[in-house]
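**Q** structure for this input, please:
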Amino acid sequence: MAMAALRREGRRLILSSTVPNPSLAAASSAVTRSSAVSQPEMAPLGARSISTQIVRNRMKSVRNIQKITKAMKMVAASKLRAVQTRTENSRGLWQPFTALLGDAPSVDVKKNVIVAITSDKGLCGGINSTSVKVSRALHKLTSGPEKETKYVILGEKGKVQLLRDSKDSIEMTATELQKNPINYTQVAVLADDILKNVEYDALRVIFNKFQSVISFKPTMVTILSPE
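**A** Okay, the predicted model is just below:
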């Protein structure tokens, strides 16, 4: 009897050791899942050194861009000083003639010609658009049933903008005037060409008068016909 009881107890212990515990199995599976989820989130070996190298390359490229920009600023400043000097010196030519011949902006005539002076290139703020806006406003003021108003456009930007809505009113255009530094000879030839090919009673020149690097004043000068 005692031997039979011992054998039964031994079989029970063996069976209990082979059957898995549910709580232990759940805990082990949870640990396995958490390790599987967190494993992709771990940074790979050497990732820190790679990102540092990218930042260094970026800083180097930014420093190179700063050097190039500084050189461009110096070149632009030198060109601006040269152009500003020529502009200020040219005022001694046209201002005495305007004072001598007289400037009558409110004169009422039948044939008006608006000379819009713009540039051939953009990226210069509102210089070209301001000149075009003033020219359009002046065209409306000087137009009428018994009046005729035409455009003479100097510069590619003014030509492009006024061709959109005033194609029939354009009498003459001239572009690529700024390829070479403007001098008295070039201006004299251009003025002679306008006077020979355009009939007018009043010639109204629209331009931007230089005041500072960031400030230009829209200005109109009226030239009456000698007849």
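
**Q** CA atoms for contacts and neighbours, from now on please.
**A** Fine.

**Q** what lies in contact with stretch 86-104?
**A** 210, 221, 222, 223 (CA atoms under 8 Å, 6 or more residues apart in numbering).

**Q** may I see the buried residues of it?
**A** residue 103 (16 or more other CA atoms under 10 Å).

**Q** want to put them side by side, so please do this one too:
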Amino acid sequence: MLRRAGQALLRQHVSVAESLAVASQQAQGVVREAVDGSSRGVSTLAVKQRMKSVANIQKITKAMKMVAASKMRSAQASTEGSRGIVQPFLRMLGDLPAAEGARAVFVPITSDKGLCGGINTTVCKYTRATIKAVADGPVASEGGEPNEALLVVMGEKGRSQLQRDQRNSIYATVADTNKVKVTFPEASAIAEELLKTEYDTARILYNRFVSAIAQKPTIATVLSPDELTLTYNRTRQASITTELIEIISGATALAG
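**A** A predicted model of the protein is given here:
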């Protein structure tokens, strides 16, 4: 009888232990479901916050696009309006790649800010190639002294790119020209800085506007006043010599 009572108590103890184990498992399942539910709630909240951030960024970029388009139209109108004055001047200057001189100044025109595509990179690459072409020109090939290259950089973006390999050649940097409209006094101040270099040739490198998505790198060469006078005298002398040869040849033919 005692044995049977002990077995009954043992069975009751085992059943209680099993019940406790089942209850523990059920409790763990409830806790796990609660944790998973809260995780899903947290992840859903994070997604909603990200969607809201993306929507705000979209609004900001749309406003920036509208402002940029307005500025673009204004700049394009100013450019087209000034072509009647600038184009004859540029045709007069032209591109004189063979112009020689002991001191050559390069004026790359870039922007102060980015987000404008490859405009600044194109001008800087064109500037490096032009400097190399001038350095390897006729004077260097004949064993003469290499040309001294100086840089007067327009724009902070051009300075930051060119100073990587042309740091010692940068003479001056003109910045903040994109914030205000450049007038004659500002342009005169820049010209004075150029004249201080006592250059023989100055090459202005810039992007010529073709369309909103296309610009063509262009160069305009300006001779110093002394060099320009010398070039004029040489051209005038050559013209006079040609006229004299023609007159003498005509007189000889008539006399014969």
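
**Q** contacts only, for residue 209 of the first structure.
**A** Counting by CA under 8 Å, 6+ apart, residue 209 of the first structure touches 216, 217, 218, 219.

**Q** repeat that with 10 Å
**A** Residue 209 of the first structure makes contact with 87, 127, 215, 216, 217, 218, 219, 220, according to CA atoms under 10 Å, 6 or more residues apart in numbering.

**Q** one step back: tell me the buried residues within the contacts of stretch 86-104 of the first structure.
**A** Buried among those (16+ other CA under 10 Å): 221, 222, 223.

**Q** which helix or which strand is home to the second one?
**A** Counting by DSSP states H and E, the element that carries residue 222 of the first structure is strand 215-224.

**Q** can I assume residue 100 of the second structure sits in a strand?
**A** No. Counting by DSSP: H, G, I helix; E, B strand; the rest coil, residue 100 of the second structure is not found in a strand; it is coil.

**Q** my guess is it meets residue 222, correct?
**A** No. Counting by CA atoms under 10 Å, residue 100 of the second structure sits too far from residue 222 to count as a contact (11.5 Å).

**Q** and the strands in the first structure?
**A** Taking DSSP state E as the test, the strands found in the first structure are 111-117, 148-154, 170-174, 202-212, 215-224.

**Q** deepest of those strands, which one?
**A** Mean neighbour count (mean count of other CA atoms under 10 Å) peaks for strand 111-117 among those, with a mean of 24.

**Q** in the second structure, what range does that strand match?
**A** Using TM-score structural alignment, strand 111-117 of the first structure corresponds to residues 103-109 of the second structure.

**Q** again with stretch 198-207 of the first structure
**A** Using TM-score structural alignment, stretch 198-207 of the first structure pairs with 197-206 in the second structure.

**Q** relative to residue 129 of the first structure, how far out is the spatially most central residue of the first structure?
**A** Computing the C-alpha centroid of the first structure and ranking residues by CA atoms, centre = their mean puts residue 123 first, at 6.0 Å. Using CA to CA, to the nearest Å, we find residue 123 of the first structure at a distance of 11 Å from residue 129 of the first structure.

**Q** for residue 108 of the first structure, same thing?
**A** 26 Å.

**Q** which of the two has more neighbours?
**A** residue 129 (16 against 12; other CA atoms under 10 Å).

**Q** ok, the counterpart of that one in the second structure to residue 75 of the second structure distance?
**A** Using TM-score structural alignment as the criterion, residue 129 of the first structure maps onto residue 121 of the second structure. According to CA to CA, residue 121 of the second structure stands 21 Å off from residue 75 of the second structure.

**Q** repeat that for residue 81 of the second structure.
**A** 10 Å.

**Q** what does residue 33 of the second structure align to in the first structure?
**A** Using TM-score structural alignment, residue 33 of the second structure lines up with residue 42 in the first structure.

**Q** burial measure for that match, as a count.
**A** So residue 42 of the first structure, with other CA under 10 Å, has 8 neighbours.

**Q** ok, the one 10 residues further on next?
**A** Look at residue 52 of the first structure: counted by other CA under 10 Å, it has 11 neighbours.

**Q** check contacts around it.
**A** residue 58.

**Q** what about the helices in the stretch 51-200 of the second structure?
**A** 119-135, 138-141, 156-166, 184-196 (DSSP state H, counting those that start in this stretch).

**Q** closest to residue 3 of the second structure out of those?
**A** With CA to CA as the measure, helix 156-166 is the member of the helices of the stretch 51-200 of the second structure nearest residue 3 of the second structure (96.4 Å).

**Q** ok, residues contacting that closest one?
**A** 108-114, 119-121, 123-125, 127-128, 149-153, 167, 169-170, 172-177.

**Q** rerun at 7 Å
**A** 110, 111, 112, 113, 120, 124, 153, 173, 175 (CA atoms under 7 Å, 6 or more residues apart in numbering).

**Q** now the two most distant members of those residues.
**A** 124 and 175 (15.9 Å).

**Q** now the strands of the first structure in a markdown table, with distance to residue 66 of the first structure?
**A** Putting the strands of the first structure into a markdown table (distance: least, CA to CA, whole Å) gives the following:
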| stretch | distance to residue 66 of the first structure |
| --- | --- |
| strand 111-117 | 35 |
| strand 148-154 | 36 |
| strand 170-174 | 38 |
| strand 202-212 | 26 |
| strand 215-224 | 27 |
